[in-house]
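J.: Could you work out the structure for the sequence below:
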Amino acid sequence: MTAAPTYIQVLLPVKLRWIPTYRADMPLQAGRRVCVELGRRRYDGVVWRTLERPDLPPERIQPIVAVQDELPRVTAEELRFWEFLSDYYLCTLGEVYKAAYPLLKLRSEQTAADILARLQQRLARKEEQLAGRHGERVMQRLSAERDALQAQLAACRAQSGSADKPGRPAPGKPLVLTAAGRREAYLPALREALAAGRQALVLTPEIAFCDRLEALLAPEFGQQLLVFHSGKTPVRRRAAAESLRSGSPAIVLGTRSALFLPYRDLGLVVVDEEQDAAYKQTDPAPRYHGRDAAVALAGIHGARVLLGAAVPSLETLLNVRLGKYDLADGPAAAPRAEVIDLAAERRKNGLVGTFSRKLIDAVRRTDGPVVLLRGWEKPEPLQDEIAALFPDRSIRVLTLSALKREGASGAALLAVLQADALVSRDDFRADERAAQIVGTLCQFAPRVIVQTAVPARFDAARGTDALLDERRQFGFPPYTRLVEFRRQGSGEVVERHFLPRDRSLAARKAALAAALPTGTYPDVDPLD
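T.: Next up is the predicted model:
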């Protein structure tokens, strides 16, 4: 008697507003990997769910091509995380799957599957040899070789098919750290996670921050520290994924792509520089925010959350106000820079080209390295100005992104020639960005000078409480949620919708997604 077919929905790494249904000859649980056909193309898919009744006539439902047991299963926690990203950021599950398992990652997994197949073939040949007649010494050697192959095979299978661990309730509220030594404060929490046999994630906005944190963490945690970002080779990244999949206690240090790794028992999530705009994915979908996605991932796993920033985002500070987050040691004093008003200096003939006379004097009086940050200035004319004004000094000129990447090499003075260029847009987020930029700069040098045409924007005396009150008065985020419709290709904003931050939010977002104009895409919580 033929067994009744099983009907399953299968996620494919393509943008589909629906989840295709297929037929299988055996029960398949969510997370199993299968090969299927769609539109005459074959795809590596993931079983999303089993259907009691198919949503199509059975004769119209295609069978799967194959079950891919050689590929690791996707965990229940991964699937829940994908669903959160799809629902909140108004994209398809297929787009999330493609981000989580890009082509290079799939090829890397196939390489691991090929290794598994070769081990099985070698073991079969070794068993055939053992079945023959041999002397005692040869039999001992063949037996030892067989045992070694069996051990390798068992290790590979354990990595690709270890059981999901049950989720745990989140241990308290996220904790916000603002003190100067906050990175050192990560260490005891990381030790505690490893001692409990759990895994930890330390997220950074850019590779440069990864490199600096690696210098802090590597001496302490050695081989238990797994660094994961686009600068690492596919082999290194696959090894990190396999280590996590096996359930081994480990610390992952990475950029936002590390959110998609197959954690088995995540006990701690640290988001360093949580205010940094680089956490926001712009293209392609899912256009998620790494900090908010990390907090959601921690909730799925029952993991503790630490958020670190010299000047936290207003979103985080509002959560502190509302009692959703805790602030360690009370509010820290905002980092301060010396502000030079370019308009005032111009009125009193206090400018020499790009430089104010105040900045020229500060550079000449500084004992130690000086780093200048340029904005709109062209490099070649600027170097000519520097050579004329400071003929006896070697001065580094960097952009903000280069500063984050390379550091300031022990600079005694860090000066911004035109700070307004770093804010990029004059919108409701400009004052918040300015405060956060100053906070970032103050981490690189003991003295920071900012030249600006809008001095009030960079004045630390205007605290975050005032900024939050202003946002509430005008109905701007974080008191509302912003959804923009942007034109495909150019990214031009076509429509902006400020939605109430209440129980109606999900329904309102879904209604917006249903009314999306042709040729546009939604961007939830945009930062630029």
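J.: Please make it C-alpha for all contacts and neighbour counts, starting now.
T.: Fine.
J.: what's the lengthiest strand in the chain packed up against?
T.: With DSSP state E setting the assignment, residue counts place strand 41-51 as the longest strand in the chain. Helices and strands touching strand 41-51, as assessed by 3 or more CA pairs under 8 Å, 6 or more residues apart in numbering; DSSP states H and E, comprise strand 6-11, strand 33-38.
J.: Can you point out the buried residues in it?
T.: Applying a neighbour-count criterion of 16 or more other CA atoms under 10 Å, the buried positions in strand 41-51 are Tyr43, Asp44, Gly45, Val46, Val47, Trp48, Arg49, Thr50.
J.: and the helix or strand where Gln140 lies, how far out from the chain's middle?
T.: Taking DSSP states H and E as the criterion, the element that holds Gln140 is helix 136-161. Relative to the chain's own centre, helix 136-161 is displaced by 39 Å; criterion: CA atoms, centre = their mean, to the nearest Å.
J.: To check against the first, give me the structure of this:
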Amino acid sequence: MLELADAQHTDRKTLFVEVILPLTIAINYTYRIPYEMNGQVEVGKRVVVQFGKSKIYTAIIAHITEQAPAKYEAKYIMDILDAEPIVNAAQLQFWTWLADYYLCNIGEVMNAALPSALKLASETKIELNKEFEIDRSTLNDREFLIVDALELQPELTVSDIAKLLGQKTVMPILKLMFEKNIIHISEEVNDRYKPRRRTFITLNPVYHNQDQLKELFSILEKRAPKQADAVLAYIQLSRKQKTISKNELIEASGASATAIKGLIEKEVLFAEEKTVSRLIDADDELESNFELSPAQKVALTEIQDGFTQKDVLLLHGVTSSGKTQLYIRLIEQMVNNGKQVLYLLPEIALTTHIVERLRRYFGNSIGVYHSRFNDNERVEVWQKVLTGQYRVVLGARSSVFLPFSDLGLIVVDEEHETSYKQFDPAPRYNARDAAIYLGNMYRAKVLLGSATPSMESFFNAHNGKYGFVQLTERFGGVQMPQIEVVSIAEETKKKTIQSHFTSVLMNDIHTALAAKEQVILFQNRRGYAPVIICKVCAYTPKCINCDVSLTYHKSSGKLHCHYCGYREESPSVCPACGSTQLEYKGFGTEKVEDELKLLLPDARIARMDLDTTRSKNGFQNILNDLDEKRIDILAGTQMVAKGLDFAGVTVIGIISADSLLKYPDFRANERAYQLLAQVSGRAGRRGKQGKVVIQTYDPNHRVIKQVIDNDYVDLYNTEMTERKSFKYPPFYRLIQLDIKHKDPEVLYHQAEYLAKELRKHFDDRVIGPEYPLVGRIRNYFIKSIMMKFEKEGISMPKVKATIREVILQYNTTKLSKGSIVQPDVDPY
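T.: Next up is the predicted model:
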């Protein structure tokens, strides 16, 4: 009786939970738990709470206490959504570190970390999943009402559904409908995922009888010989494999799709369309018996030995040295030891390309995670990582937020890439640096790989903070590409340049095409023409929201702003002076593609930039076409520089190197070297030396010489001297504050006030405020304050705490009205 009384007493405890809300608030809010829910409360579970007068949110339990908040009366939570926690303790520790390090709030980290389906709120939009056939007989009354309403009105908010059902808490109902695949979360509407489907062919069981089959052949050979070939090819294929797709049958038999269709209509063959895995076909054979080269074997041993001394190691391997094969061997080792592995890639384009290679080794135990997946897919990956079904995760920067339980290795491929840095919204984190902290938390090893490492990583390896391994020869003995620098000024003078293509580049393109080889052309600007200018009055169309010129896109016939997305019709008459003499200046990838089609009408030309790869499968379609030689020339922005590996590409053309070299940024030389070296590395990767043509107005530039000599160490030494002199990373840490306001006059006073307050604490470490390169974006004027802090003898946690206090104090003044202050730690 006493034990029962104690249990009842425990159930009647008054519990409070501190929760993380997906909002920009500085302190976590505390709620009260109804007695009947005491037994369900756990850290990491989602709860439904009311915040403010009427807004409903999904929050995460961060802490359980019996202590009521001192300053306000705690509201009751409305519901608990999960049977098991969806966020683990390690993730909460990671979120806290990110918020502290990057000077943001933990709610902003939660917003970035969780797929939107896991954080439903009042204004979240819901729509029906059009790819799911709903069996209405399985729906309960409330689900039926919601489906009916969504068929009448394609999109409803959570608040609309609450009004429809006449109840406040609808999150549990929507959670179940989401899990049944009935609804979609509207944040992902634009890029709706379509399952990969294939048509599979089977022979009518009647013809398993030999006599029936002979009779069929005798009829088909007389009346439809192509159909007879198809049936024969089916029988031959069926001896080797369990399933036969329609495409495989067409290829093996040489019959047309019409011939196969005829057999299906005669019911000789049956066709069934099936959804197949995005990652691997169930019957694919896994290949893991590749041989490492002697250089790779040495590097692998050095990495394994290095990990006994250091937890973080930099692998500096030249392009095409076979770094991916080393990653595979290390991943295999970790998976065999029962550990999870995170393989980070900077671009979704690389993710889709490399997963095709990795799937052969890890089959269904590999998950893929990036922002182009819709919410249903991302939640599915989240759950499979949480339950340990996925041992390997391949993903872009957001995959650092997944709920790993036993992480053993993190591979950060192309660790130098700027794509690892999130610029907007907060948290403005760098996934490479976050991965190093994550590795430390889990006691996992971190391998940073690059042919052109970031200065910071090379500095840390040079000083012994990281381990260091080099791989200096290309796999298979392939030579480094031959690089030729061509002066645009010289060719213009001699009149040997055609449009934007020098005679050297055109000759090499013609030679490659004649040999049935492929060409990649790099121009680091998208669009058709960056500027339209009036020849009479020099008028240039500008964005109405930002201080930038509009870029002309021929495909849409409109002028586009690449900062805010504003578009307007391209003028035929100058709105300033009425002149019709409007001229296009500069050129982007769209113009490169257009002019190549005129110069090489028989070549198959494609373009890879943000405009052609907006759809989820846009990258993959272009890469597949290049791999299967349906493209002769691919023109693209820096997307083409990143990790692509195609046997047929022998010529690379860099159309204008100057746009990389003449950029006002302390990292300009480092970035230019990285891009030029990475683009060059796409040439001649399997069995044949490639050719790279660099077109420039400044052929004697130091960085171009370093690229030709493949001399990263010389670049590093010269850059380090300059950075030490001018107080830049890796010797100093940078923190930037952007202050934004719609009135430039008010902004001036706000920025000056903030800079003055910061100088009281940090003296001449505070620089500015100054206008950035683009001083107005989306109608907000911007001023930037830069702070430089030496690495030795200063406590960065104290520095950041002081910056938080200054911003908080500023936000309490009347002067701050209408302004936005955005801190950015390690901004470049």
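J.: The helices and strands packed on strand 41-51 of the first structure: which one's closest to Tyr88 of the first structure?
T.: With CA to CA, the closest approach to Tyr88 of the first structure among these belongs to strand 6-11: 18.1 Å.
J.: That closest one vs the second structure, average distance?
T.: After superposition onto the second structure, the mean distance of strand 6-11 of the first structure to its aligned counterpart is 2.0 Å, using mean CA distance after the TM-score superposition for the first structure.
J.: quick one, that strand and strand 41-51 angle?
T.: 120 degrees (axes from the mean of the first three to the mean of the last three CA atoms, to 10 degrees).
J.: In the second structure, which residue range corresponds to strand 6-11 of the first structure?
T.: When the second structure is aligned by TM-score structural alignment, the counterpart of strand 6-11 of the first structure is residues 15-20.
J.: Just give me the match in the first structure for Asn669 of the second structure.
T.: Structural alignment places Asn669 of the second structure opposite Asp431 in the first structure (criterion: TM-score structural alignment).
J.: ok, now Arg682 of the second structure?
T.: With the correspondence set by TM-score structural alignment, Arg682 of the second structure lines up against Phe444 in the first structure.
J.: What of Tyr732 of the second structure?
T.: Taking TM-score structural alignment as the alignment basis, one finds that Tyr732 of the second structure is matched in the first structure by Thr480.
J.: Over to Phe423 of the second structure?
T.: Phe423 of the second structure maps onto Thr282 in the first structure when the alignment is built from TM-score structural alignment.
J.: Could you do Ile652 of the second structure as well?
T.: For Ile652 of the second structure, the aligned position in the first structure is occupied by Leu414, per TM-score structural alignment.
J.: Val448 is in contact with its match, correct?
T.: Yes. Taking CA atoms under 8 Å as the definition, Leu414 of the first structure is a contact partner of Val448 at 4.9 Å.
J.: Need the residues touching each of these two.
T.: When contacts are counted by CA atoms under 8 Å, 6 or more residues apart in numbering, Leu414 of the first structure and Val448 have Leu441 as shared neighbours.
J.: neighbours around the closest residue to the match of Asn669 of the second structure other than its chain neighbours, how many?
T.: Nearest non-adjacent residue to Asp431 of the first structure, counting by CA to CA, 6 or more residues apart in numbering: Arg457, 5.3 Å away. Summarising burial for Arg457 of the first structure: neighbours were counted as other CA atoms under 10 Å, giving 19.
J.: how much space between Arg457 of the first structure and Gly463 of the first structure?
T.: Arg457 of the first structure is 11 Å from Gly463 of the first structure, where distance means CA to CA, to the nearest Å.
J.: And for Ala421 of the first structure?
T.: Here Ala421 of the first structure is placed at a distance of 22 Å from Gly463 of the first structure (CA to CA).
J.: State the distance from the closest residue to Ile605 of the second structure other than its chain neighbours to Ala512 of the second structure.
T.: Leaving aside its sequence neighbours, Ile605 of the second structure sits nearest to Ile633 (CA to CA, 6+ apart; 4.8 Å). Ile633 of the second structure sits 10 Å away from Ala512 of the second structure, taking CA to CA as the criterion.
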